[in-house]
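S.K.: Sequence first, then the predicted structure, then my questions.
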Amino acid sequence: MKRIVKLEGLCCANCAAKIEEGVKKLSGVESASLSFMTQRLTMEIEEDKSETIMEAARKLANKIEPEAEFKILR
């Protein structure tokens, strides 16, 4: 299942890389890519773990970049 999240207010490429690496390590995440330029996190995840993964990704992003707003687009 593909999920796309907008991280508005992402301040630097280093933070984006840290978030991407952290999300890739979450259980149930098959792939993840975060573009600093578009501020979009694109993930392929296991459908039955969608809610758990999205909440874990939100917490991870808030820990690394608390100023960024986590908006689920799809």
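M.R.: All right, it came through fine.

S.K.: okay, CA-based contacts and neighbour counts for the rest of this
M.R.: Will do.

S.K.: Where is the longest helix in the chain?
M.R.: helix 50-64 (DSSP state H).

S.K.: Return the list of helices and strands in contact with that helix.
M.R.: Where contact means 3 or more C-alpha pairs under 8 Å, 6 or more residues apart in numbering; DSSP states H and E, helix 50-64 is packed against helix 13-24.

S.K.: Arg3 versus Ser31, what's the distance?
M.R.: In this view, Ser31 and Arg3 are 11 Å apart by C-alpha to C-alpha, to the nearest Å.

S.K.: and what of Ala17?
M.R.: Ala17 sits 18 Å away from Arg3, taking C-alpha to C-alpha as the criterion.

S.K.: another one to put next to it:
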Amino acid sequence: MQKKFKIEVDCANCAAKIEQAIQKLPGVNSASVSFMAQKMVLDAEDDKFDEVLKAAVKAAKRVEPDFEIEL
């Protein structure tokens, strides 16, 4: 399952670090974080999507505590 989310990230470097952190999570097929568009695309296994999304937000907040996502 692939979903798009509107996010708030402060810089391109943080977006790249967040993307790398999310891609390493178990259950993630792919992830894309765009600073310019302020969007995140997450592709994960259907049956574990909510779990993976929570882990992705947690990983993003470790990189940038001000990270926000609209669910």
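M.R.: Great, that's in hand. Here the structure is a predicted model, which is why all the values come from computation and not from measurement.

S.K.: List the TM-score for the superposed pair.
M.R.: Overlay of the two chains. TM-score (TM-score structural alignment, normalised by the length of structure 2): 0.90; 71 aligned residues with a C-alpha RMSD of 1.0 Å.

S.K.: thinking again about what came up before, post-alignment, the longest helix of structure 1 versus structure 2, mean distance?
M.R.: Taking mean C-alpha distance after the TM-score superposition for structure 1, the mean distance separating helix 50-64 of structure 1 from the aligned residues in structure 2 is 0.9 Å.

S.K.: Buried residues, that helix. List them.
M.R.: Ser50, Ile53, Met54, Ala56, Ala57, Arg58, Leu60, Ala61, Asn62 (16 or more other C-alpha atoms under 10 Å).

S.K.: Assess the claim that the fifth one and Val23 are in contact.
M.R.: What it means is Ala57 of structure 1. Yes: Ala57 of structure 1 lies in contact with Val23 (C-alpha atoms under 8 Å); the separation is 5.9 Å.

S.K.: hmm, back to that, tell me, what's touching Ser31 and Arg3 of structure 1 both at once?
M.R.: Met43, Glu44, Ile45 (C-alpha atoms under 8 Å, 6 or more residues apart in numbering).

S.K.: how about the second one, what's its match in structure 2?
M.R.: Under the alignment (TM-score structural alignment), Glu44 of structure 1 pairs with Asp43 of structure 2.
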